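1. Need coordinates for the below:
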Amino acid sequence: MFQYFNQILTAVLEVLDDADSSIREVALSLITEMLKNQKDAMEDSMEIVIEKLLHVTKDAVPKVSNKAEHCLTVVLSQYDPFRCLSVIVPLLVTEDEKTLVTCINCLTKLVGRLSQEELMAQLPSFLPALFEAFGNQSADVRKTVVFCLVDIYIMLGKAFLPYLEGLNSTQLRLVTIYANRISQARTGTAIDASQ
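-> Modelled structure (predicted):
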């Protein structure tokens, strides 16, 4: 059964470049089904699939880009978070605003799947790029960074504070205020940031 799987997957991924948007849409539906039902076979091609989906999230046709984002969500929620990180993290240093926002959103989803220990171990791999993105001229990029940092902060609590020293006082205040608001909304208690 797996004999032809890679050939089929390769063909479907190539169709994502088709000029006809309805064909791109059908290809994405097929990839979603493959992701859900052929997990073992898909594992081997994770990196290629993620990169291709990231590219398609920039599609000019909203139905196609939304379907690509849905596909990406399936990957990020069901496949090995560390393999997903290995593709996403290097892409955090991109000039392309849309790709950057999508990658930071992916990172936020993956962060939630790690234990506190795993997350602490991964921080050095992506925090410098996140802090860099926090200085981006695009408000969308900055907003996405804030919410990613807030999620990390809520997960790690005070243990995350020393890492935030890379931010300027305005950025730090922004992250702290949002973290407390969201934490309050989710659990009824604010994060204790007192040192």
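2. switch to C-alpha atoms for all contacts and neighbour counts from now on
-> Noted.
3. what's the helix or strand where Glu51 lies in contact with?
-> Under the criterion of DSSP states H and E, Glu51 resides in helix 46-56. Helix 46-56 has contacts (CA atoms under 8 Å, 6 or more residues apart in numbering) with 13, 16, 64-65, 68-69, 71-72, 75, 83-84, 87, 99, 102-103.
4. Let's see that with 10 Å instead.
-> Contact with helix 46-56 is made by 9-10, 13-14, 16-17, 24, 28, 31, 35, 39, 42-43, 59, 64-72, 75-76, 79-80, 83-88, 91, 98-100, 102-103, 106, as judged by CA atoms under 10 Å, 6 or more residues apart in numbering.
5. Separate out the buried members of the residues you listed.
-> Neighbour-count burial within the contacts of helix 46-56 applies to 9, 13, 16-17, 24, 28, 31, 35, 42, 59, 64-72, 75-76, 79, 84-85, 87-88, 91, 98-100, 102-103, 106; the criterion is 16 or more other CA atoms under 10 Å.
6. tell me the contacts of Leu28?
-> Per CA under 10 Å, 6+ apart, neighbours of Leu28: 12-13, 15-16, 22, 34, 53, 56, 64-65, 67-71.
7. this one next, for a side-by-side:
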Amino acid sequence: MNNHKTVSFDNEPLILVDADDNVTGYETKVNAHLGDGLLHRAFSIFLFTEDDQVLLQQRSGKKPLWPLYWSNSCCSHPRKGETYEQAVHRRLREELTIDADLEYLYRFEYHAVFGDAGSEHELCSVFVGKVPAPVRIDVNPSEIAAWRWMPSAAVDRLIADEPDAVTPWFVMEWQRLRTEFRETIAGLRPRGMISAA
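-> The predicted model follows:
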């Protein structure tokens, strides 16, 4: 099924911030990622099942930064006038055609350069949720080339064995989830998951 619309636009107004997440201005998505990039708000979502699998997505080949790299379940940016809470649920529906209760874990700043194409310079908030398995997912092909559920141990091996196949922010986030937040994730219960179709 493919009833999806294009949901990412070069002229999206992203929220520029300082290191403490204070708003400093706004810039289009394309300009915020040029050169070394401008620090802006972003978020990453990890969806788990009760049997310790996590949803990974392979980014669309049309993405200007890290195309066809494997990454976490869903990630994007709040837009001008939008809260984190509004943005994370909007993006789940747009990319995966589902929604779920999410728990905020932490925020971190990172900077990663993708050759001459541009950079990610983000203050990224990380959210996790647990969904019942199996979950019917209808991915947006303009955003996602492929997807798969993987046991956490297999994700560890993927990152170790194929470091050039995964996005840098995903690696940083996953390592912290595995070292600092295992108990939190294990304690999550599937709740609030709905099909947005």
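8. Can you give me the TM-score here?
-> Taking TM-score structural alignment, normalised by the length of structure 1 as the basis, the two superposed chains have a TM-score of 0.26; 97 aligned residues with a CA RMSD of 6.3 Å.
9. so of the contacts of Leu28 of structure 1, which ones are in helices?
-> With DSSP state H as the criterion, helices contain 12-13, 15, 22, 34, 53, 56, 64-65, 67-71 from among the contacts of Leu28 of structure 1.
10. Reformat these as TSV; add distance to Glu118 of structure 1.
-> Below are these laid out as TSV (distance: CA to CA, whole Å):
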residue	distance to Glu118 of structure 1
Val12	34
Leu13	32
Val15	37
Ser22	40
Met34	28
Leu53	26
Val56	30
Val64	34
Ser65	31
Lys67	30
Ala68	28
Glu69	25
His70	25
Cys71	25
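11. isn't Trp84 of structure 2 right up against Phe43?
-> In this structure residue 84 of structure 2 is Tyr, not Trp. Yes: proximity of Tyr84 of structure 2 to Phe43 meets the contact threshold set by CA atoms under 10 Å, at 7.7 Å.
12. who has more neighbours, the two?
-> Higher neighbour count among Tyr84 of structure 2 and Phe43: Phe43, with 22 against 16, using other CA atoms under 10 Å.
13. Isn't that one up against Val126?
-> Yes: Phe43 of structure 2 is within contact range of Val126, at 5.7 Å (criterion: CA under 10 Å).
14. List the residues that are in contact with both of those two.
-> Contacts common to Phe43 of structure 2 and Val126, judged by CA under 10 Å, 6+ apart, are Cys75, Tyr104, Arg107, Phe108.
15. got TSV for these, with distance to Thr179 of structure 2 too?
-> Shown next, in TSV, are the shared contacts of Phe43 and Val126 of structure 2 (distance: CA to CA, whole Å):
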residue	distance to Thr179 of structure 2
Cys75	21
Tyr104	16
Arg107	16
Phe108	15
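16. which of these lies closest to Val155 of structure 2?
-> Of all the shared contacts of Phe43 and Val126 of structure 2, Val155 of structure 2 sits closest to Cys75, with 17.4 Å by CA to CA.
17. which residues are in contact with the helix or strand encompassing that closest one?
-> If you go by DSSP H and E, Cys75 of structure 2 is part of strand 74-76. The contact list for strand 74-76 of structure 2, computed with CA under 10 Å, 6+ apart, reads 8, 41-47, 55-57, 59, 87-88, 91-92, 94-96, 124-127, 143-144, 169-170.
18. Generate a ChimeraX selection restricted to the buried entries among the residues you listed.
-> Remark: buried members of the contacts of strand 74-76 of structure 2, expressed as a ChimeraX selection using 16+ other CA under 10 Å:
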select :41,42,43,44,45,46,47,55,56,57,59,87,88,91,92,94,95,96,124,125,126,127,143,144,169,170
